[in-house]
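S.K.: Here's my sequence, what's the structure:
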Amino acid sequence: MSTSDPTHLSAEIRACRLCADRFAATHTAHEPRPVVWFRPGARVLIAGQAPGARVHASGRPFTDPSGDRLRDWLGLDEVQFYDRDRVAIVPMAFCFPGYDARKADLPPPPICGETWHHRVMDALGDVPLTVLVGGHAHKYHLGVRTGVTETVAAWRDRAPSVFTLPHPSWRNTAWLRKNPWFEGDLLPVLRQRVQDVIHD
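M.R.: From the prediction side, this is the model:
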């Protein structure tokens, strides 16, 4: 089987243990568990940050309150969201990075993107809609060095093929209150675009 075969690539990522020592040294002292959720032909690419603790436990992306909020933002129900023929979910790190001593999320290890992302993007091919969730994804995929607010506020410059979103964490609830244009202006356009591409 060719190493360019998507099924082989998914199996390679699931077997990855590059960060085993790194994760063992975190406050959570957990083992790697790559969460792989993509298939060539997907119509929407969700490029996020990294799995959280709940996703690490479930083995399924966005099985947490952030996922509930993200599905609402996209206008997708769970069946549509988890249909790999429609939606690919490719975070900046496939494994939960762990917590530090203050129980704050650690950032996604760069080695994950450096090792896997170009191969995953090649396997996915052209995806009509890319949704970049959070600052880490903005910087990696767009090469921007602006803050999240400035990057998301410029969403019209990249639509309809790319939309930039903040992370859907509860920690950003205050951000949403301060930036009502996000829900009033961006989300209706995004939801319509999502429906257009998944039913095309």
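S.K.: rest of the way, CA atoms for contacts and neighbours
M.R.: Will do.
S.K.: Apart from its neighbours in sequence, what residue is nearest the spatially most central residue of the chain?
M.R.: Central residue of the chain (Cα atoms, centre = their mean): Gly48, 1.9 Å from the mean position. Nearest residue to Gly48 in three dimensions, chain neighbours excluded: Pro91, at 4.2 Å (Cα to Cα, 6 or more residues apart in numbering).
S.K.: From Pro180, how far off is the one you found?
M.R.: Here the criterion is Cα to Cα, to the nearest Å. By it, Pro91 lies 26 Å from Pro180.
S.K.: one more to line up against the first:
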Amino acid sequence: MTQNNLLTQVSNCVICEPQLPLGARPVVQFNPSARILIAGQAPGLKVHKTGIPFDDASGQRLRQWLGLDKDDFYDATKIAILPMGFCYPGKGKSGDLPPRKECAPTWRAELLAALPNIKLTIVLGKYAQAYHLPHTKHLPLTELVKSWREYWPAILPLPHPSPRNNIWLAKNPWFERDVVPKLCDAVQSILNREDG
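M.R.: Reported below is the predicted structural model:
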């Protein structure tokens, strides 16, 4: 299947629409040339409304961690963004509901296979962790992120950049001191190699 056909099929997907409170609106960023993959959870309400991935406070912090401006972040030839669930799942008791379970089995393997140039996969949150690092799904977030060197430089597990994680970031200052600079350097190196 060609890239355009695949993107069209994903964009028109309604497989779990009956379970979605606001209907289906898949939000992805995809181009086979991408060198960095961001594997997140699922779009939030604001992203559902705009159709732009990470168009919220989480995205602002994530771009800071990556050392990227909006132009580079939203350049699909550089950055692919494939959440575990492509549509807003709705609100739960303590934040958004988990990504719908239908999405990843339906689309993920085919989309990942169509990204042959990925040099770094950034894994955000426990659902992406369970898929991309299945042998670590029993690990608490802090332990997983502390062991980041074990997966580096191909994969980097991160805490979710949501403001909900401000307390975690305050309790774990080593993350922004030790991990974020390495991430920024790697991102620049990967994208510069592409540009060169």
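S.K.: Could you get me the TM-score between them?
M.R.: With the length set by TM-score structural alignment, normalised by the length of the second structure, the two chains reach a TM-score of 0.95; 191 aligned residues with a Cα RMSD of 1.0 Å.
S.K.: sorry, back to before: look at Pro91 and Pro180 of the first structure and report which has more neighbours.
M.R.: Set Pro91 of the first structure next to Pro180 and count neighbours by other Cα atoms under 10 Å: Pro91 wins out with 26 against 11.
S.K.: What does the more buried one correspond to in the second structure?
M.R.: Structural alignment places Pro91 of the first structure opposite Pro83 in the second structure (criterion: TM-score structural alignment).
S.K.: quick check, that match in a strand?
M.R.: No. Under DSSP: H, G, I helix; E, B strand; the rest coil, Pro83 of the second structure falls outside any strand and is assigned coil.
S.K.: residues touching it, list them.
M.R.: Shown in contact with Pro83 of the second structure (Cα atoms under 8 Å, 6 or more residues apart in numbering): 28, 38-43, 128.
S.K.: who does the top helix by length along the first structure touch, helix- and strand-wise?
M.R.: In the first structure, with assignment by DSSP state H, the single longest helix is helix 187-198. Of the remaining helices and strands, those touching helix 187-198 of the first structure by 3 or more Cα pairs under 8 Å, 6 or more residues apart in numbering; DSSP states H and E are strand 44-47, helix 65-74.
S.K.: Helices of the second structure, start to end?
M.R.: Using DSSP H, the helices of the second structure run over residues 3-11, 45-50, 57-66, 70-73, 103-113, 126-132, 141-146, 166-171, 173-174, 180-195.
S.K.: any idea which of these is most buried?
M.R.: Most buried of these, by mean neighbour count (mean count of other Cα atoms under 10 Å): helix 126-132, with a mean of 20.
S.K.: residue range for it in the first structure?
M.R.: Against the first structure, helix 126-132 of the second structure falls on residues 135-141 (TM-score structural alignment).
S.K.: how much does that stretch stray from the second structure?
M.R.: Once fitted to the second structure, stretch 135-141 of the first structure is off its aligned match by 1.0 Å on average (mean Cα distance after the TM-score superposition for the first structure).
S.K.: Please apply the same query to stretch 189-197 of the first structure.
M.R.: In this overlay with the second structure, the average offset of stretch 189-197 of the first structure from its partner residues is 0.3 Å by mean Cα distance after the TM-score superposition for the first structure.
S.K.: Which residues does that stretch contact?
M.R.: Stretch 189-197 of the first structure has contacts (Cα under 8 Å, 6+ apart) with 43-44, 73-75, 128-129, 160, 163.
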